[in-house]
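Trainee: Structure here, sequence nowhere to be found:
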């Protein structure tokens, strides 16, 4: 019997190793695998009207990424597995990761790739999952010793989430 990434038996009808990656070029796959982390970093970074986030916000984002392991989407599960399998230690400079203009352009590029290559259900699941990472970071409650901010999204957070959703083709 095969096992899922989390070590549990796969649900009925789920493949342990989805074949979804074969339809993407290496550059396209790298784009899809790196986007959730970039969204987490950019959402946690302070910006105009957006507070600096604490450790709990980062952990909430990581938890949202990990939640993709339980997705019904083969694509989302494959991306999460690839994220956890990466150990190359390379990453773009933090400034680029947190740049919202660059992030939104990357989201639009990922949406175009998904539109060309992905099953519509997988495409929708991936895009919704990526936006859920940002939403969970915005809603994270600060931990002890971290600056308290309203646990509801600020108006600037809502604008950021709206722009992210539009770039992902969700709104």
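Mentor: All right, it came through fine. From a predicted model like this one, the values you see are computed outputs, not experimental measurements.
Trainee: From here on, just use CA atoms for contacts and neighbour counts.
Mentor: Fine.
Trainee: In this structure, what residue spans correspond to helices?
Mentor: 26-44, 55-67, 74-85, 94-98, 100-117, 120-139, 155-167 (DSSP state H).
Trainee: so can I have TSV of these showing mean neighbour count?
Mentor: Below are the helices of the chain laid out as TSV (neighbours: other C-alpha atoms under 10 Å):
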stretch	mean neighbour count
helix 26-44	21
helix 55-67	19
helix 74-85	20
helix 94-98	16
helix 100-117	18
helix 120-139	22
helix 155-167	17
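Trainee: Residue 28 against residue 113, yeah?
Mentor: Yes: the criterion here is C-alpha atoms under 8 Å, and residue 28 meets it with residue 113 at 6.9 Å.
Trainee: Let me see the contact set for the nearest residue to residue 105 once chain neighbours are set aside.
Mentor: Leaving aside its sequence neighbours, residue 105 sits nearest to residue 167 (C-alpha to C-alpha, 6 or more residues apart in numbering; 7.3 Å). The neighbours of residue 167, taking C-alpha atoms under 8 Å, 6 or more residues apart in numbering as the test, are 104, 105, 107, 108, 111.
Trainee: distance of the last one from residue 101?
Mentor: If I follow you right, that is residue 111. 15 Å (C-alpha to C-alpha, to the nearest Å).
Trainee: Same question for the third one.
Mentor: Counting by C-alpha to C-alpha, the gap between residue 107 and residue 101 amounts to 10 Å.
Trainee: Please apply the same query to the fourth one.
Mentor: As judged by C-alpha to C-alpha, residue 108 and residue 101 stand 11 Å apart.
Trainee: OK, contacts around the closest residue to residue 97 other than its chain neighbours?
Mentor: Among residues not flanking residue 97 along the chain, residue 38 sits closest, at 5.4 Å (C-alpha to C-alpha, 6+ apart). Residues in contact with residue 38 (C-alpha under 8 Å, 6+ apart) are 97, 98, 103.
Trainee: which of those lies closest to residue 138?
Mentor: residue 98 (14.5 Å; C-alpha to C-alpha).
Trainee: if I pick the spatially closest residue to that closest one that is not a sequence neighbour, what's in contact with it?
Mentor: Leaving aside its chain neighbours, residue 98 sits nearest to residue 42 (3.9 Å; criterion: C-alpha to C-alpha, 6+ apart). Shown in contact with residue 42 (C-alpha under 8 Å, 6+ apart): 97, 98, 99, 100, 103.
Trainee: take the one below as the second:
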């Protein structure tokens, strides 16, 4: 995802942006996966990025394209909703992602060293219910958000989650000003 020119680099702040995931059937159940890489997002803990080009630099690096990508505007992610999927891919979903650790801010989004789903938008009630394992709001036309977000650990960034302690930059406020 091309997110434009560099704006700045920070550490210890958070941002919420938009991205697309694959929904995959794994041996552990239904899980979110990367659209680009062969990677499953583990429920309950943030995903940590590595650099496939240079393991020696901090991820993400301003001069590299590594890290978890997220857009300020959901429209910038729509092209990732369609593509060639692996046989285990059930569908693709759009959602908001909480980015943390080292952040590279760009004109149209961010790249980060750590990421966790923040809110998911799912068209199928059965898949929405299966994705409730991530402990974040899962919104679906056939499923009330309350029934799909049951979690004892709280959602990423919620007051009950240890994952939400740092300052947060929202894509909703960033896109409007």
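Mentor: The structure has been received and is ready for your questions. Treat the numbers as computed from the prediction; the structure is a model and nothing was measured.
Trainee: TM-score of the superposed pair?
Mentor: Overall, the chain-to-chain superposition scores 0.27 on the TM-score scale (TM-score structural alignment, normalised by the length of structure 1); 84 aligned residues with a C-alpha RMSD of 5.8 Å.
Trainee: between the contacts of residue 167 of structure 1, which is nearest residue 125 of structure 1?
Mentor: When these are compared against residue 125 of structure 1 (criterion: C-alpha to C-alpha), the nearest one is residue 111, at 11.6 Å.
Trainee: Please identify the longest strand in structure 2, counting by residues.
Mentor: The strand spanning the most residues in structure 2, taking DSSP state E as the definition, is strand 89-106.
Trainee: what angle sits between the helix or strand just after it and strand 89-106?
Mentor: Next helix or strand after strand 89-106 of structure 2 toward the C-terminus (DSSP states H and E): strand 109-121. Using axes from the mean of the first three to the mean of the last three C-alpha atoms, to 10 degrees, the direction of strand 109-121 of structure 2 lies 140 degrees away from that of strand 89-106.
Trainee: what about residue 174 of structure 2, distance to residue 109 of structure 2?
Mentor: 9 Å.
Trainee: How about residue 16 of structure 2?
Mentor: Taken as C-alpha to C-alpha, the span from residue 16 of structure 2 to residue 109 of structure 2 is 9 Å.
Trainee: Identify the contacts common to those two.
Mentor: Between them, residue 16 of structure 2 and residue 109 share the contacting residues residue 70, judged by C-alpha under 8 Å, 6+ apart.
Trainee: and residue 174 and residue 109 of structure 2? which has more neighbours close in?
Mentor: residue 109 (27 against 15; other C-alpha atoms under 10 Å).
Trainee: right, and that one touches residue 71 too?
Mentor: Yes: Residue 109 of structure 2 is within contact range of residue 71, at 4.1 Å (criterion: C-alpha under 8 Å).
Trainee: OK, contacts around residue 68 of structure 2?
Mentor: 49, 99, 110, 111, 112, 113, 114, 115.
Trainee: hang on, the earlier thing: so which of the contacts of residue 38 of structure 1 is the closest to residue 121 of structure 1?
Mentor: Nearest to residue 121 of structure 1 among those, with distances taken as C-alpha to C-alpha, is residue 103, at 23.1 Å.
Trainee: ok, the closest one touching residue 37?
Mentor: No: Residue 103 of structure 1 is beyond contact range of residue 37, at 10.7 Å (criterion: C-alpha under 8 Å).
Trainee: hmm, back to that, could you single out the nearest of the contacts of residue 167 of structure 1 to residue 156 of structure 1?
Mentor: residue 104 (15.3 Å).
Trainee: what's near enough to touch the closest one?
Mentor: 163, 164, 167.
Trainee: Just the closest of these to residue 156 of structure 1, please.
Mentor: residue 163 (10.5 Å).
Trainee: If we ignore the residues flanking it in sequence, what's nearest the closest one?
Mentor: residue 104 (7.5 Å).
Trainee: Same check on residue 138 of structure 2?
Mentor: Nearest residue to residue 138 of structure 2 in three dimensions, chain neighbours excluded: residue 120, at 4.7 Å (C-alpha to C-alpha, 6+ apart).
Trainee: neighbours around the one you found, how many?
Mentor: 25.
Trainee: isn't it right next to residue 94, touching?
Mentor: Yes: using C-alpha under 8 Å, residue 120 of structure 2 is in contact with residue 94, at 6.3 Å.
Trainee: these two touch, right, residue 32 of structure 1 and residue 77?
Mentor: No: the criterion here is C-alpha under 8 Å, and residue 32 of structure 1 misses it with residue 77 at 11.9 Å.
Trainee: how much space is there between residue 169 of structure 2 and residue 15 of structure 2?
Mentor: 4 Å.
Trainee: out of these two, which sits in the busier spot?
Mentor: Legend: neighbour count by other C-alpha under 10 Å for residue 169 of structure 2 and residue 15, higher for residue 15 (25 against 15).
Trainee: sorry, back to before: how much space between the residue nearest to residue 98 of structure 1 and residue 134 of structure 1?
Mentor: Taking C-alpha to C-alpha, one finds residue 42 of structure 1 at 8 Å from residue 134 of structure 1.
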